[in-house]
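J.: From the sequence below, what's the structure:
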Amino acid sequence: MNDLFADDNLLLINLFPFLGKFLPLRKTVERFESNMKYILDTMQTNIDAHRENFDSDNIDDFIDAFLYEQKFGKKKDVDYSNEQLQAFCRDFFVAGSETSSTTLCWCFVLLMNYPEYEKIILKEIDENLGSDGVPTMANREDLPMTCAFIEECMRFKTLVPLAVQHMATSTTKLMGHVIPKGTTVYANLRGAHADPVDWPNPKLFNPRRFIDEGGKFVQSNKLIPFSIGTRFCLGESLARAEIFIFFVKILQKFHVTPANGVPPDINDEIVSLVVAARSCEVKLEARH
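T.: You can find the predicted model right below:
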């Protein structure tokens, strides 16, 4: 896991920022800021390289497109500063790659702890893709247990326990509670995924929650790892595609087994801004 989030104190500081002024939490803040500076500096090196080789007739990626708008764009009410470009690149890296890779890590940790599902998943993959087929999102309908397993992983180990903070734009009354205007509000995604009303026996890892009587995969609108509402994660469709395709492709080619013969403890986790397995060492053995 990237050291940026590997600190149990970060969630506490996120909820109560003033605590970051006190030792030992101050060290957590300093380490986080140092890591973030490293990421921003790395992004800036990439941006500088793009700027040096910029060709308005060959726009290859997001940075090129942003630089084009800086030079030739007419949207004066939009911020096209270098700082904004840095922030976008940081968000792509932190929210785009880190979250997907950590979710995949949990998928394999849980697969090693529940090998009975591996047999079903491998059978689905072999029957529909063989050893050389190229997985796409179009294969989801043919791989119901594979999809159900990934969904249950995202419920059982909710990656982001608290959604990005929002602010009440007006005084609101909700279920008997008054939320004053200007109040910072967090959605407890981990709590929502452990609600026994929506998820009977929530502490039980059970991918069959997402399989109907006909054996088909059924996606639930009660599963909200990407948050909900108008400001849900914009990268949801991309993240789902990445996780599904990488998961299927790896299992198509390899058996995933514990590096030391003992599956990682599913309860040994870091609960920070994201929830990550403290250990995830695996051995890949070629299947074909």
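
J.: C-alpha from now on. contacts and neighbour counts both.
T.: OK.

J.: Next, residue 126: secondary structure please.
T.: Assigned by DSSP: H, G, I helix; E, B strand; the rest coil, the conformation of residue 126 is helix.

J.: What segments of the stretch 51-200 of the chain are strands?
T.: 166-167, 172-174, 177-179, 184-185 (DSSP state E, counting those that start in this stretch).

J.: got JSON lines for those strands, with distance to residue 150 too?
T.: Shown next, in JSON lines, are these (distance: least, CA to CA, whole Å):
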{"stretch": "strand 166-167", "distance to residue 150": "28"}
{"stretch": "strand 172-174", "distance to residue 150": "33"}
{"stretch": "strand 177-179", "distance to residue 150": "35"}
{"stretch": "strand 184-185", "distance to residue 150": "28"}
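
J.: List the buried residues of stretch 42-49.
T.: 43-44, 47 (16 or more other CA atoms under 10 Å).

J.: go on, stretch 240-260?
T.: Using 16+ other CA under 10 Å as the test for burial, stretch 240-260 gives 242-249, 251-258.

J.: The residues you listed in helices, which ones?
T.: Judged by DSSP state H, helices contain the following of the buried residues of stretch 240-260: 242-249, 251-253.

J.: Let's see this one next, to set against the first:
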Amino acid sequence: MNAKRLLFLGLSGMLFALGLHAQQTLTVKGVISNINHTPVPVHIDVDLNTTYAQQSVVMTDSVGHYIDSFAVSHSQGSVEAWIVDCNSDTISGRGGYYTLHLTVVINLDHCANPAHSCTALFSKQQAYNNHQQPVPYLVHVIDHSTGSGLSYFWDFGDGHTSTNQSPTHTYAGNGPYWLCLTVSNANCTNTYCDSVAIDSSGHLKSGVGFTIDVGGKLSGIQELMNTEITFKLYPNPAQDHLQLLVHSQLGGSINLKVRDSFGRLFMEKAVQIQGGNQQIELKTASLEHGLYIVEINFNGLNESLKFMK
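T.: You can find the predicted model right below:
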């Protein structure tokens, strides 16, 4: 081999070695499946086989795709991507990269075993007879729970129970009563409660009655329980905006939380109101289609209302 050939090979080797330590772009991407059209955060850790590492958090789009890029100057390393899944467990995946392979694909399943997850949820409505007339004190509850192979246990708050999926129940008084549904399967148990109040004509009141926060002061709770307070959401289903109408003889602080049917928090808002009629706007344009719950805390008393997007 002549001198010129050796010189060429030597220079090529040096340039290749230098290239290994030049800045390169590493791409990490993948798909998080079963996210129910709700973007989730993906945590990415890039290990450069040194004491220096890079980390980032990127949101998926509504169908689960995510992508991020990193500037790396080492010839090889490893990548880990992890999420918190629908069962509140941390799951992760790993991949490696090297000079000629600078794209790492890590796919994860957000809800690999949905049978392990269950959520209790219901709505309540006035029961009617065959002539479409309201039946006094008769309430129909409708199950909206999620999960497979569920069993049902209803506690109507007056000493009576049921194991039907969507039962009707006759109350003997006006309440308010604390109505709870517990759903369960082999892997999960979950309970959801709501208040029931009936007016003097025996008709179901809408948005009246509360759960009592143990941390509240007894005098304030008693005053509120003796005061007519109503909440109403409109339009329902919502589009870009949702209005909460509040009627109360008392003023105070209202704290609002918007969650989906899996309990994931999407919005929080705190508002001071005066006595009388108040209107509070919630921006819902960024929410995906589905069922949502507005949790209302008013001076230590709680109420939940549901709406569709």
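
J.: Could you quantify their similarity as a TM-score?
T.: Overlay of the two chains. TM-score (TM-score structural alignment, normalised by the length of structure 1): 0.23; 115 aligned residues with a CA RMSD of 6.4 Å.

J.: Turn the strands of the stretch 51-200 of structure 1 into TSV, columns for distance to residue 283 of structure 1 and mean neighbour count.
T.: TSV is the format used below for the strands of the stretch 51-200 of structure 1 (distance: least, CA to CA, whole Å; neighbours: other CA atoms under 10 Å):
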stretch	distance to residue 283 of structure 1	mean neighbour count
strand 166-167	41	13
strand 172-174	49	11
strand 177-179	50	12
strand 184-185	42	14
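
J.: Identify whichever of these lies nearest to residue 271 of structure 1.
T.: strand 184-185 (19.4 Å; CA to CA).

J.: name the helices or strands packed onto the closest one?
T.: When contacts are defined as 3 or more CA pairs under 8 Å, 6 or more residues apart in numbering; DSSP states H and E, strand 184-185 of structure 1 sits against strand 166-167.

J.: could the buried residues of stretch 42-49 of structure 1 go into TSV alongside secondary structure and distance to residue 83 of structure 1?
T.: Converted to TSV, these look like this (DSSP: H, G, I helix; E, B strand; the rest coil; distance: CA to CA, whole Å):
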residue	secondary structure	distance to residue 83 of structure 1
43	helix	11
44	helix	9
47	helix	11
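
J.: Specify which member of these is nearest to residue 277 of structure 1.
T.: For those, the nearest to residue 277 of structure 1 is residue 43 (26.8 Å; CA to CA).

J.: Was I right to think residue 135 of structure 2 contacts residue 168?
T.: No. Using CA atoms under 8 Å, residue 135 of structure 2 makes no contact with residue 168, being 11.1 Å away.

J.: Show me the helices in the stretch 1-150 of structure 1, by range?
T.: 10-15, 25-52, 62-72, 82-91, 99-113, 115-129, 144-156 (DSSP state H, counting those that start in this stretch).

J.: Can you mark which positions in the fourth one are buried?
T.: Just to be clear, that refers to helix 82-91 of structure 1. Using 16+ other CA under 10 Å as the test for burial, helix 82-91 of structure 1 gives 85-86, 89-90.

J.: That one versus helix 25-52: what angle between them?
T.: Orientation note: helix 82-91 of structure 1 sits at an angle of 110 degrees relative to helix 25-52 (axes from the mean of the first three to the mean of the last three CA atoms, to 10 degrees).

J.: Counting by contacts, list what helix 82-91 of structure 1 packs against.
T.: helix 25-52.

J.: which helices and strands does the helix it packs on pack with?
T.: Secondary-structure packing of helix 25-52 of structure 1 (3+ CA pairs under 8 Å, 6+ apart): helix 10-15, helix 62-72, helix 82-91.
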